[in-house]
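# Structural data only, the sequence is not supplied:
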């Protein structure tokens, strides 16, 4: 099992390429590395948290459309800036909010928790299996040559991002395409995951304080998923935060 110091060392190696900040100088990412997780199916606690998130989404969307919510709108603009079509490839926050009205999926308690926090705080939030990473996470604008393993029609396929697309990657290839749209199969959370990485994304008008609040609530819920949980955080932004 990793200690908090060991997890912090991994996170300290994370980087964001300057070309990403040229696209969106207001971008910030808060990363959480967690070890000691005890896998388990959805339970009463995770179901209650998802129900709270569904109610929150219904209130938020009672008087306005999902694409006009301030943080959703900011991410749609960010997607357009690197050539993606937000109506075709929706950021993870918008995709969850659109599902919340009819019910969020119940997957397992780890996935349930981070999906609920994403909706409650209206923030894109990705979860991955940190033990499947090769090297530290990096956010870059793609060359178009990087491999991305996904599935199509039930078959494993290797795709490549569009040149200039914003992607998270490690030494083996892309781990998440279009900033926070689709995660790869290699590093995706599994039912047996015990070590996880969570990436919380923020653009203006969401404040860094609000970003930290979301991360702290996520940490609180994750701390209940095992007797010996270790958690480390790392905030990245354009210049000094």
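Perfect, thanks for sending it. All figures in this text were calculated on a predicted structure; none of them were measured in a lab.
# only C-alpha atoms for contact and neighbour calcs from this point on.
Will do.
# any idea how far residue 212 is from residue 93?
Residue 93 is 17 Å from residue 212, where distance means Cα to Cα, to the nearest Å.
# okay, now the one to match up with it:
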């Protein structure tokens, strides 16, 4: 379905909040435009990241850890992991998980669902080892236990620079409030709406998702959603 407002909303959000520079990396000396969390690993305007497999894998770890929790909790877990492994390589994660599972679990406990996520991280580590230097397909990554649509698209978009639009709860809250979707619409239907209406450009794909999150933290975190959202009031469908 073609709808010019989808791209227009992106333009408004970008003008309001500026580029966000997602996905933040723990050991990159960047900035923090969002003021959320403590790390300054946001690479604003540089879409060449990640630049090595360790950064790709760190993004994948973060995408799994952020399931059903806040980014601040993920940040703490990543910092804890960074303190007990040599680097964010698949082999180093597996080594600590196999060698001292309780130490591994304690490192990520702050991100919640520790038993599930500890297994999911081991699953993605094994997947990366088998993957080598290839770029996975969406179908391949969805076969990894613990990876659903949102996590798969986050990894593909931010770790492998593939144009896969990420739909999260904020996306559904915002665009159902504006009237472009029903909140109950399935993931792939909402994803298609965006992919049909924005340019096939990695910067736009990455920034749009990040900008939706940044805007929604202000107006769509608590019910009733959309209160005082003056920025996008002209885009509400009748």
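Good, I have the coordinates. Please read all numbers here as calculations on a predicted model, not as lab measurements.
# Now the TM-score, please.
For this chain pair, the superposition-based TM-score is 0.28 by TM-score structural alignment, normalised by the length of the second structure; 120 aligned residues with a Cα RMSD of 6.3 Å.
# Now for residue 141 of the first structure, how many residues are close by?
By the criterion of other Cα atoms under 10 Å, residue 141 of the first structure has 23 neighbours.
# Tell me the spacing between residue 101 of the second structure and residue 214 of the second structure.
Using Cα to Cα, residue 101 of the second structure is found at 35 Å from residue 214 of the second structure.
# again, but for residue 95 of the second structure
Residue 95 of the second structure sits 36 Å away from residue 214 of the second structure, going by Cα to Cα.
# Those two: which is more packed in?
Ranked by neighbour count (other Cα under 10 Å), residue 95 of the second structure and residue 214 place residue 214 first, with 18 against 15.
# Please enumerate the helices of the first structure.
For the first structure, the helices defined by DSSP state H cover 4-12, 18-23, 44-60, 70-81, 92-100, 109-121, 208-222.
# quick one: the longest one to helix 92-100, angle?
Angle, helix 44-60 of the first structure to helix 92-100, by axes from the mean of the first three to the mean of the last three Cα atoms, to 10 degrees: 90 degrees.
# now the first one
Our comparison of helix 4-12 of the first structure with helix 92-100, counting by the same axes, to 10 degrees, yields an angle of 110 degrees.
# Pick the most deeply packed of the helices of the first structure.
Among those, ranked by average contacts under mean count of other Cα atoms under 10 Å, first place goes to helix 109-121 (a mean of 24).
# Which other helices and strands does that one contact?
Judged by 3 or more Cα pairs under 8 Å, 6 or more residues apart in numbering; DSSP states H and E, the packing partners of helix 109-121 of the first structure are helix 44-60, helix 92-100, strand 125-129, helix 208-222.
# Mind putting the ones you listed into JSON lines with distance to residue 8 of the first structure?
Supplementary listing: these in JSON lines, determined by distance: least, Cα to Cα, whole Å:
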{"stretch": "helix 44-60", "distance to residue 8 of the first structure": "27"}
{"stretch": "helix 92-100", "distance to residue 8 of the first structure": "26"}
{"stretch": "strand 125-129", "distance to residue 8 of the first structure": "16"}
{"stretch": "helix 208-222", "distance to residue 8 of the first structure": "15"}
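# closest one to residue 74 of the first structure among those?
Taking Cα to Cα, helix 92-100 is the member of those nearest to residue 74 of the first structure, at 11.0 Å.
# Check which helices and strands that closest one is in contact with.
On a contact count with 3+ Cα pairs under 8 Å, 6+ apart, helix 92-100 of the first structure meets helix 44-60, helix 109-121, strand 125-129.
# Which of these sits closest to residue 71 of the first structure?
helix 109-121 (9.9 Å).
# Now do the contacts for the closest residue to residue 127 of the first structure other than its chain neighbours.
Nearest residue to residue 127 of the first structure, sequence neighbours excluded (Cα to Cα, 6 or more residues apart in numbering): residue 198, at 4.5 Å. If you count contacts by Cα atoms under 8 Å, 6 or more residues apart in numbering, residue 198 of the first structure has them with 31, 32, 33, 125, 126, 127, 128.
# Just name the closest of those to residue 177 of the first structure, please.
Distance to residue 177 of the first structure across these (Cα to Cα) is lowest for residue 126, with 11.4 Å.
# Tell me how many other residues surround the closest one.
Residues near residue 126 of the first structure, counting by other Cα under 10 Å, number 25.
# do you know how far it is from residue 33 of the first structure?
Note on residue 126 of the first structure: its distance to residue 33 of the first structure, by Cα to Cα, is 12 Å.
# burial measure for residue 12 of the second structure, as a count.
The burial count assigned to residue 12 of the second structure is 14, neighbours taken as other Cα under 10 Å.
# ok, now the one 4 residues further on?
For residue 16 of the second structure, the number of neighbouring residues by other Cα under 10 Å comes to 12.
# Work out for me the element it sits within.
Using DSSP states H and E, residue 16 of the second structure sits in helix 4-17.
# Show me what that helix is packed against.
On a contact count with 3+ Cα pairs under 8 Å, 6+ apart, helix 4-17 of the second structure meets helix 202-219.
# Kindly calculate the angle that the helix it packs on makes with helix 4-17.
70 degrees.
# where along the second structure do the helices fall?
Ranges of helices in the second structure, per DSSP H, are 4-17, 53-65, 71-84, 90-99, 101-108, 114-131, 138-142, 149-154, 169-178, 187-195, 202-219.
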